[in-house]
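Trainee: what's the 3D shape of this:
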Amino acid sequence: MSARQWAVDLAMGARFAVTGGREGWVRTSLTAVGVGLGVALLLLCSAVPNVLAARGEVNDARYVNIFAPKIPPKGDDTLLVATADTTWRDDDILGRLIEPEGGRAPLPPGVDRFPGKAEMLVSPALKDLLESDDAKLLRERLPYKITGTIGESGLVGSHELVYYAGGSGLKLTDSTQVTRLNRFGKPEDLTAPEKTDPVLLLMVLVVFVALLTPVAVFIAAAVRFGGERRDRRLAALRLVGSDRGMTRRIAAGEALAGALLGLVVGTGFFLLSRQKLGTGELLGMSVWPGYLDPAPALAALVAVAVPVAAVLVTLLAMRGVVVEPLGVVRAAKQRRRRLWWRLLPPLAGLGMLYPMIGQGHENGEFNQYLVIGGVLMLLIGITALLPWVVEAVVVRLGKGSLSWQLAVRRLQLSSGSAARMVNGIAVAVAGAIALQMLFTGTQSQYTKSTGQDPSRVQMQVEFSGPIQLSGVDSEFAGAKGVRAAVALARAEYGEARRDPEYGNSMTVATCAGLRELATLPSCEDGDVFVTRTRSGYENPDNSSELALLKPGRQLWIDPSYDGGDHGAEVPWTVPANLRAVDARKDSLQDYNSVLVTPGALPRAAAPAVISDGVYLRLDPSVPDAREYVRNVAARLDPLAQTYGWSASQQDAKYTSIRTGLFVGSAFVLALIGASLLVSQLEQLRERKKLLSALVAFGTRRRTLSLSVLWQTALPVGLGLALATSVGVTLGSLLLKMTDTPVTMDWASVLTMTGVGAAVVGVVTLLSLPPLLRMMRPTGLRTE
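Mentor: Below you'll find the model as predicted:
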């Protein structure tokens, strides 16, 4: 067969697709919409590398290394920068105080001038937030005048909250949050790629395969819309002289036309989604429209793969259909589907993944090609097994109500079409179950305990520099929503005035604060305590600290060092009322052994007492209690940092991968719903005359509606059961690959299955109105 004959036949099929009158246009439009939805999602996925690269470039360009080991000297090209990040409810706000030291000081990315004193430049999203009626507390915390906005080059997304405020009197010695720089950007030694955790890389690969496979399945199903009517039309071509090969090529041409039109429709969907996503936010993430430009190679792959797949899928489907001049043989009793070859894809997938069992974190990276191929084969195996499962079950069904019998008979005649509609949702559910098991099983490996007890303390405030201890706790205790506030401070001491051989730090706090650290028999201002276990009190022979803490011995508060640390050098005599106490197991601190009340220190030592944080208990009934705390902290110290206490903390990369999974799942679920609705409408359109004929003969609409529901529910139930089995198998295998014990979280498995069933249920309800319109005797009218 020559290439010219192929081209002629394909072109003829394409002409039939667009010149077949109203019926042909409806069929082609449904195919284009179904393919277009998949193409749009594929183009969005192909833009992911560009999104990650663009966000990374912006973060690197505006990076400020606060802990840089080498700080440039003051010059005409330097500026001082201080971190002043804050949080508004659940949203983080990146803040910087900047103070230029010369006329050639570098500007941050996206900024064309420096803000003056009491002025700030903000991102558009932060400007909108500050101007809203709901942000009164945030305006109090950022009492700067807005004089401009930050450009796109300085923001990672359209909804990012960022501000640059004009600093005044910033000093390097005041805080570790202040630094000097002569350029913004991440140093080269920090831009080197880090070694990737093999398990995290495995998660990324599985996420992409699990999310993209349902898309490919839906595209393959969409190009076969209108298959039954198309086959009947092809019988007319056989009658006028075309052979079987030509008939198949013409059918492929029709599918090719729908796929090409789907590329156009999908590109339109993608452009609309690109603009919408560029101005919106999903799960706390936002981007700019320019970030969503697909990688050229991946976009070209989509443009070629979709039409080619449409032709191949059609030719493969036509192998099971015999189109004769007087009809389609498929309408007769079909031969039972064979099982043996349908088991080959999942077995091949198991064979690819099995060699990597037990590899975990320690035995090198996983083979990316085997991971992708193995997961893909297992998921594709669902599409091969499901038609056999549906046929094997429905052939044994029979007795029941009239609606049940109509549904079962329809499924027995066209079980392939029913399975094809469910394939996508089954693949998506199987992938979701496997991923949920993988993330749940490995969560403990990427979650570490912080040692914090959020039932005791909900927030902690750390100040950027020296601050007077007296009155700090009362400042916070008077804030709305604060039940209790404990302020702790520390001071350094040593046995010599200069360069002491041994020194340590002491905790300074009121009696209420010290009771949060140790069990005190009694306490008054002026008391001093030492904890037994921390100081070595239980083993005095092995404690150099206890040797210093003898009543009557003179020590020095804040001694000086020749290295340049010039202290206050305040003499302090260990009081006679020093008492040994037991530290609390749930102490707020676990490092200082000497506990001192303020009255036990000389007044001259006050400047040497540095705040060590304020610990707060909040009233959960006050919605914005945390915002009131942050406002008090900002009023006392604009560079103060507030932290919420939590019992555990997750690895940032693990969290970002999981967030990416949720974002991708949201898009795939939307595609599933839309594609299922299009598929359902196409099948109803195919049966329009049959439904009208049954109504004309007196069949009740209720019976027909229930019949259609049964035709959807049976394949969906079987598909979800198969998806659960494959998903649990794949999830267990992935856990064994990561050397993690296999534990079944049946609640998550049932949740994923329920989500799939809910999507199908919503689609079924949406298809009921057009179904009712089709069940009219007038549907028998033809032109």
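Trainee: drop to CA atoms for contacts and neighbour counts, all remaining ones
Mentor: Will do.
Trainee: you'd agree residue 350 is up against residue 378?
Mentor: Yes: between residue 350 and residue 378 there is a contact under CA atoms under 8 Å: 7.3 Å.
Trainee: Look at these two and report which has more neighbours.
Mentor: residue 378 (25 against 19; other CA atoms under 10 Å).
Trainee: so who does the more buried one touch?
Mentor: Residues in contact with residue 378 (CA atoms under 8 Å, 6 or more residues apart in numbering) are 345-350, 726, 730.
Trainee: Can you show me the strands along the stretch 351-500 of the chain?
Mentor: 447-449, 459-462, 482-494 (DSSP state E, counting those that start in this stretch).
Trainee: So which of these is nearest residue 177?
Mentor: strand 459-462 (11.4 Å; CA to CA).
Trainee: In JSON lines: the contacts of residue 378, plus secondary structure and distance to residue 92.
Mentor: Putting the contacts of residue 378 into JSON lines (DSSP: H, G, I helix; E, B strand; the rest coil; distance: CA to CA, whole Å) gives the following:
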{"residue": "345", "secondary structure": "helix", "distance to residue 92": "46"}
{"residue": "346", "secondary structure": "helix", "distance to residue 92": "45"}
{"residue": "347", "secondary structure": "helix", "distance to residue 92": "47"}
{"residue": "348", "secondary structure": "helix", "distance to residue 92": "46"}
{"residue": "349", "secondary structure": "helix", "distance to residue 92": "43"}
{"residue": "350", "secondary structure": "helix", "distance to residue 92": "44"}
{"residue": "726", "secondary structure": "helix", "distance to residue 92": "40"}
{"residue": "730", "secondary structure": "helix", "distance to residue 92": "37"}
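Trainee: now the other sequence, so there's something to compare against:
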Amino acid sequence: MSVGHWTRDLGLGVRFAFTGGREGWGRVLLTAVGVGLGVALLLLTTAIPSALAARGERESARTNIMYVDKQMPKADNTLIVASVSTTFREDELRGRELEPEGVRAPLPPGIDRFPAVGEMFVSPALERLLESGDGKLLRERLSDRIVGTIGDNGLVGPAELAFYQGGEGLADRFAGGTVTRINQFGDLHPSSEGMDPVLLLLTLVVFVVLLMPVGVFIATAVRFGGERRDRRLAALRLVGADGMMTRRIAAGEAFAGAAVGLVFGTVFFLIGRQAAGYVAVFDMSVFPSDLNPAPALAVLVAVAVPLAAVLVTLFALRGVVIEPLGVVRTARPPRRRLWWRLLLPLGGVAALSPMIGQGNDAGQFNDFLVIAGVSLLLIGVTALLPWVVEAVVARLDSGGLSWQLAVRRLQLSSGTAARMVNGIAVAVAGAIALQMFFSGVAGAYETPTKENLDRAQMEVSIPDNVPLVRASQELARTEGVRKVTVLSYGSVGEKAKSPEKYVELTIGDCAALREVGRLPSCRDGDVFTVRGVEYATEAPRLVKPGRKLWVSPGYSQSVRPAVAWTVPAGVQPAGTREDPSGIERGGVLATPGALPEEVVARAAGRIFIGLDPQVADARDLVRNTAARIDPLTDPATWTATKRVRQFDSIRTGLFVGATCVLLLIGVSLLVSQLEQLRERRKLLSSLVAFGTRRRTLSLSVLWQTVIPIGLGLLLSSGVGLTLGVVLLKMTNRSFGIDWAAVLTMTGIGAGVALLVTVLSLPPLLRLMRPDGLRTE
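Mentor: All right, here's what the predicted structure looks like:
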């Protein structure tokens, strides 16, 4: 067959698509909308790498906080920067305090001048928050006057909450670790560490799992209106077209719908691209200018989608006999064969099997085999589902009238029913596998903290330039605070400078010391030595009554000038106990009355805070108080676990992608359902004209959705569990099935399908009218 014949027949199909009257245009529009939604999501996916790269570049360009042993000297081109980041409810605020030391001090990206003391530049999102009613509590903390907004080049995303404010006296605060002197912005020491193999595998699987339902939906969308199209092709046989020519013409019609779908998809993508600047999903936001699909990938989508439309149409018509007097499809088709359908998931397992047991210690996974294996397993769902639906509905028989109508329809067109739920079945299978994978590897990236949330929920570190007593009193008076535990720290050594033997010193009143040790009795003026702590064995031998020692109000004798101290009489032994943060304190426990006033006044401290759970904004009220005490103090909120940042980013990306795919699946099911109803308009009108109740027909449509969806979810659960087990074996992790998660994933899939069915009832009721029998 020559290329000319293919071109002519495909062109003829394109002409039929656009000159077929209202019905032809309706078919093209349905296909174009379906394909367009899929194309838009594909373009969005190809744009994600560029968006993430742009975010990373802007983040790197504004980096300034560096932990160094020695600060650079003051110069005409230096700037002191202090981190004053904070948290408001669940949102992180990036804050920097700036103090230029010369006329050539570097400006951070996004602002055109340095804010003076009492002035503040804010991001547009933070400005909107501060001006809203919800931002009243935050406005008390950020009391500076807003004099400008931060430009896009100084933000990682449009929804980021960030601010710059003027500072003074920061040169005295270098010891805290959050203040540094710089002469330029930018990450001078970018990390060269790559992503570890397990996280890379997780990223690949996430992309495949999210894109596979999109591909399935596009393949389904190009077959909209297939039954009417096939009947129309029979007329071409009457005027002399052979079987292959009619198939090529049908492929041309599908090509036309896919081509229009590319245009629709581009428009949808551009609309979504602009909307992205106003939406933040799971704290992730991007500027529209960042969403630029890679040219090569965009060209691949533009070529692959119409080509797939042609191939899918030819594949779908391989078992359809188009004759001059009709289409032999209404007769019972031959039973589907199972053997070749099983080869797909088995091939997927075979592709992944060589990598079983690798984990993090055996090198990188083979990217090609991972993509091929996961894809084959998920495609296996689409291959097996038609066989499963056909095998089950063939054995369904007795029941009510609505049940019989639904079962008979499924027996005649089980392939169409399976096609409609393929996308959601693939999505659920992938979601179950990812849920198992995330749960299995989370232990390596989610570590439990030792922080005792029953004893405290927040912690404030007070620098030595702030009176600890005043800070504790202000925090104790804060609304929502029910308990305050104040501890300060230092060290005790045998010499004033560079002692060979020294032990840790913990200072607090009796109630506070009981949080870190088991005391026999206590009153102000007592001193205790803690026994049983591995790294503090010197305490009982070093701290003896009447001995002259040297106390430094810091963690080491080399940090602060030491103060002479004569150990009082009556030093008592004490047992060990972890403090609220989970640290076991050793050495010396002392009440304030037992130490020189100079030591007590200069010691840096930590305040553990117990909150009242009845006060909703207790954490933010504590942060406001801490900001008044010292702007550089950022209270820490305790959590039960901490996650590795890369793992957290992948998890966030999965949630964002899953949200988009779920919306696509819901829309695709609705479009498929409407297309099926449009195909059956005359049949429904005939049944209504003969007296069939609308309630019976509505129930039959519901059964036609429920049966294939139920079978699809059962199949997808099996495939998802299989894929999850294989992935965990690949990473050398033990596995267990989280049945609650499996049921949740299948429940979400079923819920989406049932919601779509309910939304299709109004069009169904409009179609169930006798006047639907009229035709032109």
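Trainee: quick one on the thing from earlier: can you select the buried ones among the contacts of residue 378 of the first structure for me in ChimeraX?
Mentor: Provided next is the ChimeraX selection string for whichever of those are buried by 16 or more other CA atoms under 10 Å:
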select :345,346,348,349,350,726,730
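Trainee: Where does residue 68 of the first structure sit: helix, strand or coil?
Mentor: coil (DSSP: H, G, I helix; E, B strand; the rest coil).
Trainee: That one: neighbour count?
Mentor: Counted with other CA under 10 Å, residue 68 of the first structure comes out at 12.
Trainee: what's the counterpart of it in the second structure?
Mentor: Matched by TM-score structural alignment, residue 68 of the first structure corresponds to residue 68 in the second structure.
Trainee: distance of its match from residue 178 of the second structure?
Mentor: For residue 68 of the second structure, the distance to residue 178 of the second structure equals 11 Å [CA to CA, to the nearest Å].
Trainee: Also residue 605 of the second structure?
Mentor: Separation of residue 605 of the second structure from residue 178 of the second structure (CA to CA): 17 Å.
Trainee: Repeat that for residue 560 of the second structure.
Mentor: Here residue 560 of the second structure is placed at a distance of 19 Å from residue 178 of the second structure (CA to CA).
Trainee: ditto for residue 317 of the second structure
Mentor: Going from residue 317 of the second structure to residue 178 of the second structure by CA to CA gives 68 Å.
Trainee: go on, residue 718 of the second structure?
Mentor: Distance from residue 718 of the second structure to residue 178 of the second structure, by CA to CA: 51 Å.
Trainee: Isn't residue 424 of the first structure up against residue 673?
Mentor: No: when contacts are counted by CA under 8 Å, residue 424 of the first structure is not listed as touching residue 673 (10.3 Å).
Trainee: So between those two, which is more surrounded?
Mentor: Shown here are residue 424 of the first structure and residue 673; by other CA under 10 Å, residue 424 has more neighbours (27 against 21).
Trainee: Tally up the residues packed near the residue lying closest to that one once chain neighbours are set aside, please.
Mentor: Using CA to CA, 6 or more residues apart in numbering and skipping residues adjacent in sequence, the residue nearest residue 424 of the first structure is residue 214, 5.0 Å away. As a burial measure, residue 214 of the first structure scores 27 neighbours (other CA under 10 Å).
Trainee: With residue 71 of the second structure instead?
Mentor: Neighbours of residue 71 of the second structure (other CA under 10 Å): 13.
Trainee: Residue 453 of the second structure now?
Mentor: Residues near residue 453 of the second structure, counting by other CA under 10 Å: 16.
Trainee: contacting residues for it?
Mentor: 580, 638-640.
Trainee: looking at the first structure, which of those residues still make contact?
Mentor: Here is what carries over to the first structure from these, by both residues aligned by TM-score structural alignment, their matches' CA atoms under 8 Å: 638-640.
Trainee: Can you select the buried ones among those residues for me in PyMOL?
Mentor: PyMOL command restricting those to the buried ones, with burial defined by 16+ other CA under 10 Å:
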select buried, resi 638
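Trainee: what comes into contact with stretch 246-261 of the first structure?
Mentor: By CA under 8 Å, 6+ apart, stretch 246-261 of the first structure touches 6, 9-18, 28-29, 31-32, 35-36, 223-224, 230, 234, 237-238, 306-308, 310-312, 314-315, 318, 323.
Trainee: in the superposed pair, what's the mean gap between that stretch and the second structure?
Mentor: Its aligned residues in the second structure lie a mean 0.5 Å from stretch 246-261 of the first structure after superposition (mean CA distance after the TM-score superposition for the first structure).
Trainee: ok, how many other residues are close to the closest residue to residue 279 of the second structure other than its chain neighbours?
Mentor: Using CA to CA, 6+ apart and skipping the chain neighbours, the partner closest in space to residue 279 of the second structure is residue 285 (6.5 Å). For residue 285 of the second structure, the neighbour count with other CA under 10 Å is 19.
Trainee: wait, isn't residue 285 of the second structure in contact with residue 274?
Mentor: No: Residue 285 of the second structure lies out of contact with residue 274 (CA under 8 Å); the separation is 11.9 Å.
Trainee: I'd like to know which of the contacts of stretch 246-261 of the first structure are buried.
Mentor: 6, 9-14, 16-18, 28-29, 31-32, 35-36, 223-224, 230, 234, 237-238, 306-307, 310-312, 314-315, 318, 323.
Trainee: can you tell me which of those are in strands?
Mentor: Using DSSP state E, the subset of these located in strands is residue 323.
Trainee: Please list all residues in contact with the residue nearest the centre of the second structure.
Mentor: Centroid-nearest residue in the second structure: residue 652, 1.3 Å away (criterion: CA atoms, centre = their mean). Contact analysis of residue 652 of the second structure by CA under 8 Å, 6+ apart lists 282, 284.
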